[in-house]
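Visitor: Using only what follows, build the 3D model:
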Amino acid sequence: MATATLTISSKNYSSWSLRGWLLCRMAGIAFEEMPIPFDDPDARAELLLLSPSFLVPCLEHDGARVWDTLAIAEYLAELFPAAGLLPADRIPRALCRSVSGEMHSGFANLRSALPMNLRARYPGFKIWAGAKPDIDRVTAIWRECLARSGGPFLFGAPTMADAMYAPVCTRFTTYDVALDEVCTGYVRTVLDWPVLGEWIKAAQAEPEELEELDVEF
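Guide: As a prediction, this is how the structure comes out:
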């Protein structure tokens, strides 16, 4: 029986909804999905990166209402420490929080140049030069974390950091971003993650009620 609700937006387009959903599944909390209608102005603002403060996803649990993805991660890590959303050791835990926070607050050029679209594939896509430093920084983070942990996830087993970077893995696949062997292996690990596969399957079955998202950045 569900003990919580998670308000989400489009499964095909919403990277933040994916992150919140992954975190809830990783924590093992029983929750009911509450999709926002595609024509809801708040949902469209979130998907087009036009809102300064996203209220989706939003987790409601036992009287608490948590709407920021990083706040959801910390809330669930506090309630369900055995789920391993944060590494057990202090130094990896600090790094996990840091790289999760960096994803949460940064990489604006990457987000705008490579919007999430799970149903699409663009072989040979020409990436805007302004997004290249963001891509380089993401892959540097991945290489550092994987070298420290030994993989296959950023900190060995799945953590909040993998939930934060999972949408980036899908973006790199959608837009055919060239990666080195280490990063290609990490993307493959994330895309083969059964819980992500469940989301992708649902995204592919999502009704075509939402117009293709086009916006000038």
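
Visitor: switch to C-alpha atoms for all contacts and neighbour counts from now on
Guide: OK.

Visitor: could you pull out the helices for the chain?
Guide: Secondary structure of the chain, counting by DSSP state H: helices at 15-27, 41-47, 69-79, 90-105, 108-113, 132-149, 160-174, 181-191, 194-204.

Visitor: Switch these over to TSV; also include mean neighbour count and distance to Leu59.
Guide: Output for the helices of the chain, formatted as TSV (neighbours: other C-alpha atoms under 10 Å; distance: least, C-alpha to C-alpha, whole Å):
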stretch	mean neighbour count	distance to Leu59
helix 15-27	24	8
helix 41-47	19	16
helix 69-79	19	7
helix 90-105	15	17
helix 108-113	18	23
helix 132-149	16	27
helix 160-174	23	16
helix 181-191	17	23
helix 194-204	15	17
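
Visitor: Second input sequence below; structure requested for side-by-side comparison:
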Amino acid sequence: MKLYIGNKNYSSWSFRPWIGLRHAGIPFEEVQLWFDHDHGHPEIRAMSPSGKVPVLADGDLVLPESLAILDHVARKLPETGLWPADPLWRSRAMAMACEMATGFSALRAACPMNMRRTPAPIKTGAEVAGDVARIKTLWGKALADSGGPFLCGSFSIADAMFAPVVNRFVVYAFETDAVTRAYMDRMKALPAWQEWEQAGFAEDAVVAEEEV
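Guide: Below you'll find the predicted structure:
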């Protein structure tokens, strides 16, 4: 399999399948296509059905969209545990992943992922505050019900989908409770997280927020 991704400093959607596959120990070839062109990367538009990254190439299948990529790999390799084995937790993991994929637009717009950003708060409105409150509630409920250490007990696609939010909470210095902070610390301690973060820090490209 080949996983086409964007800049590790900025590309939140690339981060999601990358950390899922890497943490699960799934071998794949990484192909990085930089966000450094005035009107998008021509190679992305040439090979991606959506004109965006990430994209997974698996044989004849060319699959865009982070959640679709993670779901495809999880069903192809169920032994990796990317979806929880328990049917009820699998459904809850899917619900959390879908909420992340389709929701929290205010937070995503106001606070783009930026691994290199020096942590500091910015002025945000009620909609961002509502997104942050909902995420903290969602995490807290899942961790309480599963017993942790991750949202569904073991690391799953739900955690992979929320990985960029952990970065946002850190670099935009949102107030967090003890449960939220402990979960974030566990995510940041993952070797896959640290590998991606170090690569993001090593990049020197600067991209306008609206391009990512």
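
Visitor: After superposition, what's the TM-score here?
Guide: TM-score of the superposed chains, computed with TM-score structural alignment, normalised by the length of structure 2, equals 0.89; 203 aligned residues with a C-alpha RMSD of 1.9 Å.

Visitor: Which of the helices of structure 1 sits closest to Val215 of structure 1?
Guide: Nearest to Val215 of structure 1 among those is helix 108-113; the distance by C-alpha to C-alpha comes to 8.9 Å.

Visitor: That closest one vs structure 2, average offset?
Guide: On superposition with structure 2, the mean distance recorded for helix 108-113 of structure 1 (mean C-alpha distance after the TM-score superposition for structure 1) is 0.5 Å.

Visitor: excluding its backbone neighbours, what's nearest Leu47 of structure 1?
Guide: Excluding its sequence neighbours, the residue lying closest to Leu47 of structure 1 (C-alpha to C-alpha, 6 or more residues apart in numbering) is Ser14, at 5.9 Å.

Visitor: mind listing what the one you found touches?
Guide: Contact partners of Ser14 of structure 1, counting by C-alpha atoms under 8 Å, 6 or more residues apart in numbering, are Glu46, Leu47, Met116.

Visitor: So what does it match up with in structure 2?
Guide: By TM-score structural alignment, Ser14 of structure 1 lines up with Ser11 in structure 2.

Visitor: go on, Ala163 of structure 1?
Guide: Match for Ala163 of structure 1 (TM-score structural alignment): Ala160.

Visitor: Quick check, that match in contact with Gly20.
Guide: Yes - counting by C-alpha atoms under 8 Å, Ala160 of structure 2 does reach Gly20; the two are 5.3 Å apart.

Visitor: What remains of the contacts of Ser14 of structure 1 once you look at structure 2?
Guide: Mapped onto structure 2 and checked by both residues aligned by TM-score structural alignment, their matches' C-alpha atoms under 8 Å, the contacts of Ser14 of structure 1 keep the contacts Met116.

Visitor: For Leu114 of structure 1, see how far away the equivalent of Ile122 of structure 2 over in structure 1 is.
Guide: Ile122 of structure 2 maps onto Phe125 in structure 1, with residues paired by TM-score structural alignment. Distance from Phe125 of structure 1 to Leu114 of structure 1, counting by C-alpha to C-alpha, to the nearest Å: 10 Å.
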